[in-house]
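Undergrad: My questions are about this predicted structure, shown below with the sequence.
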Amino acid sequence: MSGADLHPIDLESPRFSIKKPQMRFDRQGDRTDDERLAAARRAFARDFGRAAAIYLEACIRCGQCAEACHFYVTTGDPCYTPIRKLAPFQEIYRREMGPFAWFYRLLRLGPEVTAAQLEEWQALIYDACTLCGRCTLICPMGIDIAALVARARHAMFAAGLVPHELWAVAERAEREGSPLGATPTVLKERIAWLAEENEVDIPLDRERADILATLSSIEIMKYPQSIVALARVLNRLGESWTLSTQGYEATNFGMLSGNTAWQRDMSMKLIEAALACGAKTLILPECGHAYEALRWEGANMYGRPLPFQVLHISEYLATAVREGRLKLKPLGKSVTFHDPCQVSRRGGATQAPREVLRALGAELRETQDSGALNWCCGGGGGVVTIHRADPLRYRAFEIKMAQIDARNPEVLTTSCSNCRQSFDDGRAHFRWDRRMGSLLELVAEQLAD
């Protein structure tokens, strides 16, 4: 459906309803509904600013964001219209902060938001939004809907309305330093095993290094060959680099859950580790939300500009290719690249992996709507951790399978381990015969002698 085919959407229509009952998950004690609602309002007000006010006033209800959302497109359910996911917070804005808030309250215009309504809306804020930003890109009014949903998560966390699986991994990351149990002790053991098994030097806790490399728990626990690939590339280039047990986990579940204090804690571990070893560059792993958390929000968490460069691993590889330092053997195969939303669409590093693939001599077979318009894998934003969201996520994944099958590549690759995990899960669910690979691992396999 094109934009011309769309009709204005009535967001107040009763057909916008959430049919699935939601669970309450409150780790802040037995609070009353009024206390929970007040906490959500305070959190929403704390995050509120001029940009958010402009966004909330700008929506013309054209419906184009719906056609940009993989959850709406695959279900046809209007409740998944992206801007609709913010309905309770739009009402809070109108009644508490808008230019006519006094008038709304005086005449009791519009429904007053309740704790029960926020509880009902939990599924839209968490289960049905990967924060991929495709709706933001499409919006003719330039509304950053993804950013507003992220702010809404701050309020939902304050009200104790985070899905329990997402809360559990975020709390574990805050407590142990890793959402998947990849503690510093586990990291040391893994590094020692990988170094010996693969006969590669993987430096850990060097006092001084020009580059601090970081990882995601998914790589440490599920895709450890990515760590070997990272070491082989950096060693081949003769870089002064290290991993650090003081700051290695780049995945930021504080950000995904909506807890800004945890988000800052997780970011500061990386920042302080980089400062401690005097790093000039911090390399982020193949993880989309890690890129957003540190590259674009890290300075806000730090309180001033970061005193080192932050690069996604694909950007680092592309730079090394451009400078003529990274020599690669021809791959000689057709490749389709899946763009991670937070790196490409939200982060702007769309061309970096393509530079690397050109250096590999690969025949790049782009899917329809590739690059910044790429469809999300369906598992970002923490959605892959929420079990009750699985049926919805699998529906969204059908878009990816159809697009990739239409191009029929010999090799499928990406630069996000979370996307890779989502593809593995979708592959198993649908018994699909394609396997997602790692761009970094592909490069390591093709290093020229």
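TA: Looks like it came in fine.
Undergrad: From now on I want contacts and neighbour counts done on CA atoms only, so please keep to that.
TA: Fine.
Undergrad: Give the buried residues for stretch 201-209.
TA: Under the neighbour-count criterion of 16 or more other C-alpha atoms under 10 Å, stretch 201-209 has 202, 203, 204, 205, 208, 209 buried.
Undergrad: Residue 279 is in contact with the fifth one, correct?
TA: Same thing as residue 208. Yes: using C-alpha atoms under 8 Å, residue 208 makes contact with residue 279 at a distance of 7.4 Å.
Undergrad: of the buried residues of stretch 201-209, closest to residue 246?
TA: residue 205 (8.1 Å; C-alpha to C-alpha).
Undergrad: for comparison:
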Amino acid sequence: MSATLNRGLNALREQIDAPVASFFTSCVSCGLCAEACIFYRATEDPQYTPIRKLDLMRRVWSREFTLLGRIGGMLGLTKPVTDEDLKAWEPLVYDSCTMCGRCTLVCPVGNDITMMIRKMREGMSAAGHAPVELIGAAERHNDLGSPMGELHPALHAQVKNAISETGIEIEFDKPGVDYMVILSAQEIAEFPDVLGAMSKIFKKAGITWTISNDAFEATNVGIQLGNRDVARTLVQRVVDAAEKLGVKGVISPECGHAYQALRWEGPNLIGRPYKFEVIHIIELLDKLRADGRLKTKGKNTQKLTFHDPCQINRRGGINQEPRRLMNMVTENFVETDDAGTMNWCCGGGGGVGANERAATLRSAAFKLKKNQLDKVQPDAIVTMCAYCHHTLDNVLEEFNMEQEVLGLTELVAEYLDDDA
């Protein structure tokens, strides 16, 4: 057995705990998870059934952790997992799962299939069977501070532009302020208008904030890759910076996995609670609205719909907050079928969008989202995740759809009441 295969199998074994054993014991192979999966529904290919993507972990569990499996292994009736098996399963685990959580939501016995995929990726990654794009992004993030590489010059340039456009100062590494803002690389590279939008809103609301040079990147490639060591390092980087600055809270940006990694998984990764609050930017804006500190004037008259990012809504619990904000600034807000917690994924999350090999399958999966949009025919689509924004921009162009995509924070800032 090769050293990499042994590492991978050991990583899988480490993931097999009581919840995993309960999962494999209680799964009745009902197929409901398949009906909830964008990749199965788009292709009707049985290999994309979510539970099937976990077959290798199930084999390890059965062969090594159950009595009948051990006997079968000794008699040569069950085969061990090989390096060839892991290689064959890599596209299923990384190309055909965005970890959107829709399958988990419909499981009749409550199995968290999404988390099981995460555990499966731990073994795949340790065995060296992960997309080269994610491996490279993790290395750049660990060594240079961002999955896109060295972004300090770009960040400072975008901050300078925001200051010039708004006349509002944005300070780096300022201690004792209310919040430390983290940004996704996608926002810095593609959607930097969010900086000016936050500046105007926070100025009006009387919120003090800063950006850390040591930890400005919100994305956590370790979560997508399935490498807890990388994920832990990236979370700890943000925690150290926030605690050094003594802020009351860290604002997670319009990025799904960033929010999931820091808010819900981070304390478990580093082994202790934070000394600060983690709040998503949309949660904060809704809180300011409720407190009377966010006032708007006028409304967008276009026909707008909202795309719910999976990690923020379904996995993160932020559902009504964006709708309350949408109703503040829109005159013609229409919901799609299955909006909210059962919304269809954009198809690019969980590292799938970074994986070039998955492009054809990703395009096929988008037809479920397209069907949602075609039924309401909006002028534009609003979302609260920069990577959803990026993915939707690309696939809308690919399918010759003319809608534009808007970020919710920027939309709210556009209608900020300057006289209030």
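TA: Alright, I've got the coordinates. In this text the structure is predicted, and so the values were computed from the model without any measurement.
Undergrad: quick one on the thing from earlier: would you point out the most distant pair within the buried residues of stretch 201-209 of structure 1?
TA: Across those, no pair lies farther apart than 202 and 208, at 14.6 Å, counting by C-alpha to C-alpha.
Undergrad: show me what contacts the residue opposite residue 169 of structure 2 in structure 1 once aligned?
TA: Superposed on structure 1 with TM-score structural alignment, residue 169 of structure 2 falls opposite residue 201. Residues near residue 201 of structure 1 by C-alpha atoms under 8 Å, 6 or more residues apart in numbering: 195, 231, 235.
Undergrad: so who does the counterpart of residue 383 of structure 2 in structure 1 touch?
TA: Aligned counterpart of residue 383 of structure 2 in structure 1: residue 414 (TM-score structural alignment). With contact taken as C-alpha under 8 Å, 6+ apart, residue 414 of structure 1 is in contact with 337, 338, 339, 340, 420, 436, 437, 438, 439.
Undergrad: Just the closest of those residues to residue 360 of structure 1, please.
TA: residue 439 (10.8 Å).
Undergrad: And that closest one? What does it align with in structure 2?
TA: Checking TM-score structural alignment: residue 439 of structure 1 goes with residue 408.
Undergrad: For that match, give its distance to residue 378 of structure 2.
TA: Distance, residue 408 of structure 2 to residue 378 of structure 2, using C-alpha to C-alpha, to the nearest Å: 16 Å.
Undergrad: Show me which of these two is the more surrounded one.
TA: residue 408 (24 against 21; other C-alpha atoms under 10 Å).
Undergrad: Looking at the contacts of residue 201 of structure 1, which are in helices?
TA: Among the contacts of residue 201 of structure 1, the ones falling in helices (DSSP state H) are 195, 231, 235.
Undergrad: ok, the residues you listed vs residue 132 of structure 1, which is closest?
TA: Set against residue 132 of structure 1, the nearest of those by C-alpha to C-alpha is residue 231 (30.0 Å).
Undergrad: residues in contact with residue 128 of structure 1?
TA: So residue 128 of structure 1 contacts 71, 80, 383, 389, 392 (C-alpha under 8 Å, 6+ apart).
Undergrad: Make a markdown table out of these and add secondary structure and distance to residue 167 of structure 1.
TA: A markdown table is the format used below for the contacts of residue 128 of structure 1 (DSSP: H, G, I helix; E, B strand; the rest coil; distance: C-alpha to C-alpha, whole Å):
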| residue | secondary structure | distance to residue 167 of structure 1 |
| --- | --- | --- |
| 71 | helix | 23 |
| 80 | helix | 23 |
| 383 | helix | 12 |
| 389 | helix | 15 |
| 392 | helix | 20 |
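Undergrad: Quick one: which of those residues is the most crowded by neighbours?
TA: Neighbour tally across the contacts of residue 128 of structure 1 (other C-alpha under 10 Å): the maximum, 28 neighbours, falls on residue 71.
Undergrad: Find the nearest non-adjacent residue to the aligned residue in structure 2 for that residue, please.
TA: For residue 71 of structure 1, the aligned residue in structure 2 is residue 39 (criterion: TM-score structural alignment). Nearest residue to residue 39 of structure 2, sequence neighbours excluded (C-alpha to C-alpha, 6 or more residues apart in numbering): residue 365, at 5.4 Å.
Undergrad: close enough to count as contact, the one you found and residue 42?
TA: Yes: here residue 365 of structure 2 reaches residue 42: they are 5.1 Å apart, a contact under C-alpha under 8 Å.
Undergrad: More neighbours: these two, which one.
TA: residue 365 (24 against 18).
Undergrad: Pretty sure that one sits in a helix.
TA: Yes: counting by DSSP: H, G, I helix; E, B strand; the rest coil, residue 365 of structure 2 is found in a helix.
Undergrad: What's it aligned with over in structure 1?
TA: Match for residue 365 of structure 2 (TM-score structural alignment): residue 396.
Undergrad: Surely that match is in contact with residue 76?
TA: No: with contacts defined as C-alpha under 8 Å, residue 396 of structure 1 does not count as touching residue 76, sitting 11.5 Å away.
Undergrad: need the buried residues of stretch 201-209 of structure 1 in CSV with secondary structure and distance to residue 56 of structure 1, can you?
TA: Converted to CSV, the buried residues of stretch 201-209 of structure 1 look like this (three-state DSSP; distance: C-alpha to C-alpha, whole Å):
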residue, secondary structure, distance to residue 56 of structure 1
202, coil, 49
203, coil, 49
204, strand, 47
205, coil, 47
208, coil, 48
209, coil, 46
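Undergrad: what residue is smack in the middle of structure 1?
TA: By C-alpha atoms, centre = their mean, the mean C-alpha position of structure 1 lies nearest to residue 289, the distance being 3.4 Å.
Undergrad: so it is in which element?
TA: helix 288-291 (DSSP states H and E).
Undergrad: mean shift of that helix relative to structure 2?
TA: By mean C-alpha distance after the TM-score superposition for structure 1, the fitted helix 288-291 of structure 1 averages 0.5 Å away from its aligned residues in structure 2.
Undergrad: What is the distance between that helix and the centre of its chain?
TA: How far helix 288-291 of structure 1 lies from its chain's middle: 6 Å, per C-alpha atoms, centre = their mean, to the nearest Å.
Undergrad: Tell me the first helix or strand C-terminal of it.
TA: Following helix 288-291 of structure 1 in sequence, per DSSP H and E, is helix 298-302.
Undergrad: residues in structure 2 matched by that next one, start to end?
TA: Against structure 2, the aligned range for helix 298-302 of structure 1 is residues 266-270 (TM-score structural alignment).
Undergrad: Residue 338 of structure 1 maps to what in structure 2?
TA: Superposed on structure 2 with TM-score structural alignment, residue 338 of structure 1 falls opposite residue 307.
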